[in-house]
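*Asks:* Generate a structure from the sequence data that follows.
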Amino acid sequence: MTDQPQAPAEQPTDLSAEGSTPTLGAEAVVAYLRDNPTFFAEHDELLSELHIPHQRGDSVSLVERQLKLLRDRNIEMRHRLSQLMDVARDNDRLFDKTRRLILDLLDADSLESVVMAVEDSLRQEFKVPFVSLILFGETAAPVGRWVNSGDAQQAIGGLLCAGKTVSGNLRDHELDFLFGEEQRKEVGSSAVATLNHQGLHGVLAIGSRDPQHYKSTVGTLFLSYIAEVLGRVVPRHTQTLRPVR
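*Replies:* Model prediction:
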């Protein structure tokens, strides 16, 4: 509320203690409203927040009940709007971080730059505790983690065949392959996206200690974007990749 009733200048102010904030007594409010009978006509938005009983005996009038319902609905709508605003701000921050990472990937001049950009951004900017970028190829390159395509299919074939980003609680052998046996014990939930463009080139996995953080229904739009860009950027910097069909 922007406009609050102010006590007249001559009205004494009740101080509970020296240096404390002045408190406005009920008598001062009553006096002000008597001197300003059109106050609520000029500030009718306050009426929805006031509680004014309108009772006859033990019954409650329809007017009071309607006002209560409207007041409750107004509070609920405010909460919903606040939640939507929070989601919008979170999405703005995610979009900005994703945009910077994608630009870094497009500007990368080597496979080492690509790997470093992904891992540094996810750990430092996105604050992801567990990050795993695995590239598939018959011959490993000196940069990044490489595995044989057959071994990948055997370990996480179900994730690779999904054709979309998967999130939730993975099986132990899938976590072992993605994060290693030691880190797997700390991963509560994870999200996995394939690097798939004219053939399967790798997988990008992120993990959290919170079992509920990456739920099966969580949105993975931004992770999918990053994986799509990687699927196009990685093959530019190496000749060792072999498509996995």
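
*Asks:* all contacts plus neighbour counts: C-alpha atoms, from now on.
*Replies:* Fine.

*Asks:* Which helix runs longest in this protein?
*Replies:* Ranked by residue count under DSSP state H, the longest helix found in the chain is helix 62-107.

*Asks:* One more, please, to line up against the first structure:
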Amino acid sequence: MIEEQQTEITDAAVVDYLRLHPDFFHRHLDLLEQMHIPHPSGNAISLISKQLEIFRAKHQEQESQLNALIDIARENDASFNRMHELTLAMLEANSLEDAVANLSEVLSECFLTDFVGIKIVRDGGCSPISNLFVAADEPNLKHFANELATNQPKCGRPTLVQATFLFGDAATEVKSCAIIPMVFTQLEGILAIGSRDEGRFHYSMGSVFLTQMSEIIGTRLISLLQQLD
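*Replies:* Purely as a prediction, here's the structure:
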């Protein structure tokens, strides 16, 4: 088998090619953005060279802005699809037990969470789900007083007391979580989603989607709770 020999292109060959094809850069203007051509005047910069330099900088900036917008659009699409799956999962639930099971599944698969905790503030509740209902005078609720008072989600690392109340025996595994209050006329409760990853739910995260999540879940829970009355 004869090995192919690679031919090295010399400077002279490039020069000869460009002389034979003077319109080469007209057909490949994008190359000019990547090339640095010295000016005959040395350190002096011609007006055309300066304009080209400015054009390159603006082009790179616009390209970066476009890529950032594309990333945001992709993330928004992904968030919309996740919320859609969550809505379907809640609508398919015919009981509180179904709702909790569906919620755990969709949050794990679509939102990549490890733990889910739900607490409904309601006296005399009866459910096969362990510790789903808590009394209004439950002492541990004081650790969530700010979230319930402001009805605003909070992300970050929970205290051990908070994690134990929300996630039970898995408390020590939770490195970050989102505590999402559900405060409505017909429902008061807490939804918590936790992760083993410290950076999964960071304190600087936005709250728009978390608030929408609480509205979707809370609305369905209200409907299912009415079946118990």
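
*Asks:* Any idea what the TM-score comes out to?
*Replies:* TM-score for the superposed chains, counting by TM-score structural alignment, normalised by the length of structure 2: 0.81, backed by 225 aligned residues with a Cα RMSD of 3.0 Å.

*Asks:* picking up where we left off before, on average, how far is the longest helix of structure 1 from the matching bit in structure 2?
*Replies:* Here the mean offset of helix 62-107 of structure 1 against structure 2 after fitting is 2.4 Å, by mean Cα distance after the TM-score superposition for structure 1.

*Asks:* and that helix, what does it pack onto?
*Replies:* In terms of contacts (3 or more Cα pairs under 8 Å, 6 or more residues apart in numbering; DSSP states H and E), helix 62-107 of structure 1 is packed against helix 111-120, helix 221-233.

*Asks:* Can you say which of the ones you listed is nearest to Phe136 of structure 1?
*Replies:* helix 221-233 (11.3 Å; Cα to Cα).

*Asks:* right, and the helices and strands packed on helix 62-107 of structure 1 - which one's nearest Leu200 of structure 1?
*Replies:* Across those, closest to Leu200 of structure 1 is helix 221-233 (Cα to Cα), at 7.9 Å.

*Asks:* Quick check: Val203 of structure 1 touching Leu195?
*Replies:* Yes. Shown here, Val203 of structure 1 and Leu195 form a contact pair, counting by Cα atoms under 8 Å, at 5.4 Å.

*Asks:* Now for the two: what residues contact both?
*Replies:* Common neighbours of Val203 of structure 1 and Leu195 are listed as Ala227 (criterion: Cα atoms under 8 Å, 6 or more residues apart in numbering).

*Asks:* who's more crowded, the two?
*Replies:* Leu195 (27 against 24; other Cα atoms under 10 Å).

*Asks:* pretty sure the more buried one is in a helix, no?
*Replies:* No. Leu195 of structure 1: not assigned to a helix; according to DSSP: H, G, I helix; E, B strand; the rest coil it is strand.

*Asks:* what residue of structure 2 takes the place of it?
*Replies:* Under the alignment (TM-score structural alignment), Leu195 of structure 1 pairs with Met182 of structure 2.

*Asks:* List the contacts of Val187 of structure 1.
*Replies:* Val187 of structure 1 neighbours (Cα under 8 Å, 6+ apart): 130, 175, 207-211.

*Asks:* Can you tell me the centre-most residue of structure 2?
*Replies:* Glu75 (6.4 Å; Cα atoms, centre = their mean).

*Asks:* Can you find the partner of that one in structure 1?
*Replies:* Per TM-score structural alignment, Glu75 of structure 2 is aligned with Asp90.

*Asks:* This completes my enquiry, with thanks.
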